[in-house]
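1. quick one, what's the 3D model for this:
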Amino acid sequence: MRFAATEIDGVVIVDLDLMSDARGAFARLHCPQEFAAAGHPFVPQQTSLSRNARAGTLRGMHYEAAPHEEAKLVRVVRGRIFDVAVDLRPDSPTYRRWTGTELSADNGRALLIGKGMAHGFITLEDDTDVLYQIDRIFEPGHGRGVRWNDPAFGIAWPGSPLVISERDAGYADHDAAP
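-> Alright, predicted model coming up:
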């Protein structure tokens, strides 16, 4: 695995080292020791899958309220997304800044998103499956969000959503969020 910093401390791009032969290819998706050695300790406690039927489906921007923050490793196993993390840590030098990258089944790239970040994505293809590895067990009642097009962040999405939940579309601006 290759780890590349983004402009936000705590958000890291993880690229695969594919070993290829006549059968195809093989790659490790996660190794706690390798992540720790690269300075990004991450041990998943839960794995989840998001299935998305249509291109233009937007999910986010989600986070878990303190003290239930979570880190996650996000990877696409079918299709393609534009994946975004927003820094919501008030004491961070990159507070309110965002970073985004394309994740696809073809590029094998993952995004490691640290605690204190809001996360969301928009699908770029029909039938896109997104795999989440999360560092804590989900506890209902702590989920929060900020609106995908909140001007406080100025996220440059590759398009407007065609499918979005009422909850995600109705989040308040960040200044109004609890």
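
2. only C-alpha atoms for contact and neighbour calcs from this point on.
-> Noted.

3. now for residue 178, how many residues are close by?
-> For residue 178, the count of nearby residues is 9 (other Cα atoms under 10 Å).

4. distance-wise, check it relative to residue 148.
-> With distances defined as Cα to Cα, to the nearest Å, the gap from residue 178 to residue 148 amounts to 16 Å.

5. likewise for residue 141?
-> Here residue 141 is placed at a distance of 21 Å from residue 148 (Cα to Cα).

6. who has more neighbours, these two?
-> Set side by side, residue 141 and residue 148 show more neighbours around residue 148, with 30 against 9, by other Cα under 10 Å.

7. now do the contacts for the more buried one.
-> Residues near residue 148 by Cα atoms under 8 Å, 6 or more residues apart in numbering: 60-61, 120, 155, 168-169.

8. among these, which lie within strands?
-> In strands, judged by DSSP state E, the following of the contacts of residue 148 are found: 60-61, 120.

9. distance from the chain centre to stretch 6-18, please.
-> Its chain's C-alpha centre lies 11 Å from the corresponding centre of stretch 6-18 when counted by Cα atoms, centre = their mean, to the nearest Å.

10. again, but for stretch 167-175
-> 18 Å.

11. stretch 100-115 now?
-> Counting by Cα atoms, centre = their mean, stretch 100-115 comes out at 7 Å from the chain centroid.

12. report the longest helix in this structure, please.
-> With secondary structure taken from DSSP state H, the chain has its longest helix at helix 32-37.

13. residues making contact with the helix or strand that that one is followed by?
-> Later in the chain than helix 32-37, the nearest helix or strand by DSSP states H and E is strand 46-52. Contacts with strand 46-52, where a contact means Cα under 8 Å, 6+ apart, come from 123, 126-138.

14. next up, for comparison:
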Amino acid sequence: MNFIETKLKGCFILEPKIFKDERGYFMESFNEKTFQEGVGQKVTFVQDNQSFSTKGVLRGLHYQCGEHAQAKLVRVLQGEVLDVAVDLRPESETYGQYEAVLLSGENQTQFFVPRGFAHGFLVLSETATFFYKCDNFYNKESEGGLIYNDSTLNIDWNFPLDELIISEKDQILPYLQNAKKVW
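-> Now for the predicted structure:
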């Protein structure tokens, strides 16, 4: 596994070693020891989640606050998404900046989003199955979120905004300046 740290300290793109032959392929998608060495911290995942979405679905930008903050290791099993993390750590040099990564069932790339970040994704293919590991359990009272089109963040979704499919809940998320503090 190749670990590439992004401009957002603590966020890593993980490129797996894929072994292909006439039967198909094999890859190690997760190894706790390799992962912890690669990201330079001890992370213990406690929950796996999976979603299925159609083209144009934008989920996010979501996060958990305080003691319920979550780190996530995300990947796409089928399809293609633009995955986005936004730095919400107030002490960070990259506060309010984002990183976008193309994840697909074909490239098998993963993205590690540590605690203190908002996270979301946009489905670019006809359908996508999205899978993620979390290091903390979900807590409804600790939910936070940012509106996808906040001009302060200036996220380039690389998709016509008038074609997005967004839940009612995500359409009314606050702008960065009014969002819940991550801690």
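
15. out of the contacts of residue 148 of the first structure, who's nearest residue 26 of the first structure?
-> The nearest member of the contacts of residue 148 of the first structure to residue 26 of the first structure, counting by Cα to Cα, is residue 120 at 28.0 Å.

16. separation between the residue most central in space within the second structure and residue 18 of the second structure?
-> Nearest to the mean C-alpha position of the second structure, by Cα atoms, centre = their mean, lies residue 119 at 4.6 Å. As for residue 119 of the second structure, its distance to residue 18 of the second structure is 26 Å (criterion: Cα to Cα).

17. residue 149 of the second structure: what secondary structure?
-> The local conformation at residue 149 of the second structure, judged by DSSP: H, G, I helix; E, B strand; the rest coil, is coil.

18. now for the closest residue to it other than its chain neighbours: which residues touch it?
-> The shortest distance from residue 149 of the second structure to any residue that is not its chain neighbour, by Cα to Cα, 6 or more residues apart in numbering, is 7.0 Å, and that residue is residue 155. The contact partners of residue 155 of the second structure, taken as Cα under 8 Å, 6+ apart, are 98, 148-149.

19. what do you get for residue 161 of the first structure?
-> 56-58, 122.

20. nearest to residue 42 of the first structure, of those?
-> Within the set of the contacts of residue 161 of the first structure, residue 122 lies nearest residue 42 of the first structure; the separation is 24.7 Å, counting by Cα to Cα.

21. show me the contacts for the closest one.
-> For residue 122 of the first structure, the contacting residues are 55-59, 81-83, 157, 161, by Cα under 8 Å, 6+ apart.

22. just the buried subset of these, please.
-> With burial judged by 16 or more other Cα atoms under 10 Å, the buried subset of the contacts of residue 122 of the first structure is 55-59, 81-83, 161.

23. in helices only, show me the residues you listed.
-> Within those, no residue falls in helices by DSSP H.

24. in JSON lines: these, plus distance to residue 44 of the first structure.
-> Output for these, formatted as JSON lines (distance: Cα to Cα, whole Å):
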{"residue": "55", "distance to residue 44 of the first structure": "28"}
{"residue": "56", "distance to residue 44 of the first structure": "28"}
{"residue": "57", "distance to residue 44 of the first structure": "26"}
{"residue": "58", "distance to residue 44 of the first structure": "24"}
{"residue": "59", "distance to residue 44 of the first structure": "21"}
{"residue": "81", "distance to residue 44 of the first structure": "22"}
{"residue": "82", "distance to residue 44 of the first structure": "23"}
{"residue": "83", "distance to residue 44 of the first structure": "19"}
{"residue": "161", "distance to residue 44 of the first structure": "30"}
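
25. now, which of the residues you listed sits nearest residue 104 of the first structure?
-> Residue 104 of the first structure has its nearest neighbour among those in residue 81, at 6.3 Å by Cα to Cα.

26. who's the closest spatial neighbour of that closest one, skipping the chain neighbours?
-> Across the structure, with Cα to Cα, 6+ apart as the measure, the residue nearest residue 81 of the first structure apart from its sequence neighbours is residue 123 (4.3 Å).

27. please apply the same query to residue 72 of the first structure.
-> Closest residue to residue 72 of the first structure in three dimensions, ignoring its sequence neighbours and counting by Cα to Cα, 6+ apart: residue 134, at 4.4 Å.

28. distance of that neighbour relative to residue 81 of the first structure?
-> Shown here: residue 134 of the first structure relative to residue 81 of the first structure, a distance of 19 Å by Cα to Cα.

29. again, but for residue 177 of the first structure
-> Using Cα to Cα, one obtains 26 Å as the distance from residue 177 of the first structure to residue 81 of the first structure.
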